[in-house]
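Chemist: Sequence and predicted structure below; questions after.
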Amino acid sequence: MDAIVKNFPLPGDLSERPTQQEAEEAVRVLLRWAGEDPSREGLTDTPSRVVKSYKELFSGYDQVAEDVLGRTFEEVAGYDDMVVVKDIPFFSHCEHHMVPIIGKAHVAYLPDGRVLGLSKIARVVDIYGRRLQTQESMTAQIAKAIDDTLRPRGVAVMIEAEHMCMSMRGVQKQGSTTLTTTFTGAFKIDAAEQARFMTMVRSR
């Protein structure tokens, strides 16, 4: 499906962010709300651990995909066929419930004289994954970042993921998987290219 790309806030004035102390106090409030005693031995260091883990889990807000994708290579010996990086694992968090989304991304593009380092594609998946997300937005954001920076003949992105907001709460349907796709350029207008991408993703 094609998704609307949200404009996520990029890093700005870090002084606008709450302090570490304020963030830790917020965790203590949540612990009390859940019925716990933040002062008991097992929880005394939990607020600082949670804040530290959040800094890692949401590190995507401090990174810009265009910076990661900025370096490209033109010495490709005339190669102009599809480049596919599949089964890229990622962990994200649902923006509605702040619980994990666990999945893998498959990304392809058709070069137009330039190619990306393969690790850059995986890093872009991580950048958007390490933000509060919907799967639809994340799929479109990855495609748009590659499309805008590399200007290839087309980009294809597929994400398969399990949402803990469906598995752990609500309908509690463990093992259900959500699949989203975004296509640009030749992938969008040529059904044969879409089919070729899907076949390459599904091949083992």
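Modeler: That came through fine. Numbering: from 1, shown residues only.

Chemist: contacts, neighbours, all on C-alpha from now
Modeler: Will do.

Chemist: Which stretches in this structure count as helices?
Modeler: 20-34, 46-57, 65-68, 118-129, 135-150, 164-167, 186-189, 191-202 (DSSP state H).

Chemist: Can you spell out which helices and strands pack onto the third one?
Modeler: When contacts are defined as 3 or more C-alpha pairs under 8 Å, 6 or more residues apart in numbering; DSSP states H and E, helix 65-68 sits against helix 118-129, helix 135-150.

Chemist: now swap in the second one and tell me
Modeler: Using 3+ C-alpha pairs under 8 Å, 6+ apart as the contact criterion, the neighbours of helix 46-57 among helices and strands are helix 20-34.

Chemist: who's in contact with the helix it packs on?
Modeler: Outside helix 20-34, the residues within contact range by C-alpha atoms under 8 Å, 6 or more residues apart in numbering are 37-38, 47-48, 50-51.

Chemist: that older thread, got the helices and strands packed on helix 65-68 as a markdown table, with distance to residue 175 and mean neighbour count columns?
Modeler: Below are these laid out as a markdown table (distance: least, C-alpha to C-alpha, whole Å; neighbours: other C-alpha atoms under 10 Å):
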| stretch | distance to residue 175 | mean neighbour count |
| --- | --- | --- |
| helix 118-129 | 20 | 21 |
| helix 135-150 | 16 | 22 |
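
Chemist: this is the comparison structure:
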Amino acid sequence: MENHFANLIQDIGEDLTREGLVDTPKRAAAAFKYLNSGYHLSLDKVLNNAIFEADTEDMVIVKDIELYSLCEHHLLPFIGKCHVAYLPKGKVLGLSKVARIVEMYARRLQIQERLTKQIADAIQTAVNPAGVAVVIEAKHLCMMMRGVEKQNSSMMTSSMLGLFRRQISTRSEFLELINRR
């Protein structure tokens, strides 16, 4: 991977012997591997048996989970926050596991629409709740730094499963709660 970054740097007309660039291919390769480290994780590995019996059916929400991902079309970052809710049916996830699921899928080449669905499907698979809701709000550097160059634009996506899809009151409660500041 280092050689590929070295070639990219040379192909834009830079001098790899310049002091600031000597170790850049090595650093860029390490950064790219880290930014895409989600490929080496699985749902079972991330959950690590942190699923617990719980006598509750009330909504569980984890909001403002920061996320960083790379757009699969331009390899540029998109940055935002994710809000996740589920309605337990006898089982709950360890709190950090929700954020770890977001991280696992965000650390892959992505489009926001797929990322949102992958997170919802993973929560559904993990604890089979009565419903799952995921909303992601993100700014895409591929739209901000190039192309249309719209600095203040952001994208919102949602995935609603189970009761969040079928019951407007449940969906509305979730949306109201994540919009409280």
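Modeler: That came through, no problem. The structure presented is a predicted model; accordingly, all values stated were derived computationally and were not measured.

Chemist: got CSV for the helices of structure 1, with distance to residue 97 of structure 1 too?
Modeler: Listed next are these as CSV, based on distance: least, C-alpha to C-alpha, whole Å:
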stretch, distance to residue 97 of structure 1
helix 20-34, 14
helix 46-57, 15
helix 65-68, 25
helix 118-129, 15
helix 135-150, 13
helix 164-167, 7
helix 186-189, 32
helix 191-202, 30
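
Chemist: what would the helices and strands packed on helix 65-68 of structure 1 look like in TSV with distance to residue 191 of structure 1?
Modeler: Output for the helices and strands packed on helix 65-68 of structure 1, formatted as TSV (distance: least, C-alpha to C-alpha, whole Å):
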stretch	distance to residue 191 of structure 1
helix 118-129	24
helix 135-150	17
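
Chemist: now for these, which one comes closest to residue 76 of structure 1?
Modeler: helix 118-129 (13.4 Å; C-alpha to C-alpha).

Chemist: Which residue in structure 2 aligns with residue 92 of structure 1?
Modeler: Taking TM-score structural alignment for the superposition, residue 92 of structure 1 sits opposite residue 69 in structure 2.

Chemist: Ok, residue 174 of structure 1 next?
Modeler: So, by TM-score structural alignment, residue 174 of structure 1 is matched to residue 151.

Chemist: which one in structure 1 is aligned with residue 37 of structure 2?
Modeler: Using TM-score structural alignment, residue 37 of structure 2 pairs with residue 59 in structure 1.

Chemist: which non-adjacent residue is nearest that match?
Modeler: Once flanking residues are discounted, residue 59 of structure 1 sits nearest to residue 130: 5.8 Å by C-alpha to C-alpha, 6 or more residues apart in numbering.

Chemist: tell me, what residue is most central in structure 2?
Modeler: residue 106 (3.3 Å; C-alpha atoms, centre = their mean).

Chemist: What lines up with that residue in structure 1?
Modeler: Match for residue 106 of structure 2 (TM-score structural alignment): residue 129.

Chemist: for residue 119 of structure 2, same thing?
Modeler: Residue pairing (TM-score structural alignment): residue 119 of structure 2 is matched to residue 142 of structure 1.

Chemist: which residues does that match contact?
Modeler: Neighbouring residues of residue 142 of structure 1 by C-alpha under 8 Å, 6+ apart: 124-125, 128, 157.

Chemist: if we can go back for a sec, neighbours around the match of residue 37 of structure 2, how many?
Modeler: Residue 59 of structure 1 has 16 neighbours, counted by other C-alpha atoms under 10 Å.

Chemist: Now for the match of residue 92 of structure 1: which residues touch it?
Modeler: 35, 77-79, 106-110.

Chemist: Can I get the buried part of the contacts of helix 20-34 of structure 1 as one ChimeraX selection?
Modeler: To isolate the buried ones among these in ChimeraX, judged by 16 or more other C-alpha atoms under 10 Å, type:
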select :38,47,48,51
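
Chemist: between the contacts of helix 20-34 of structure 1, which is nearest residue 63 of structure 1?
Modeler: Using C-alpha to C-alpha, those come closest to residue 63 of structure 1 at residue 51, 18.4 Å.

Chemist: For the closest one, give me its contacts.
Modeler: Contacts of residue 51 of structure 1 by C-alpha under 8 Å, 6+ apart are 20, 23-24.
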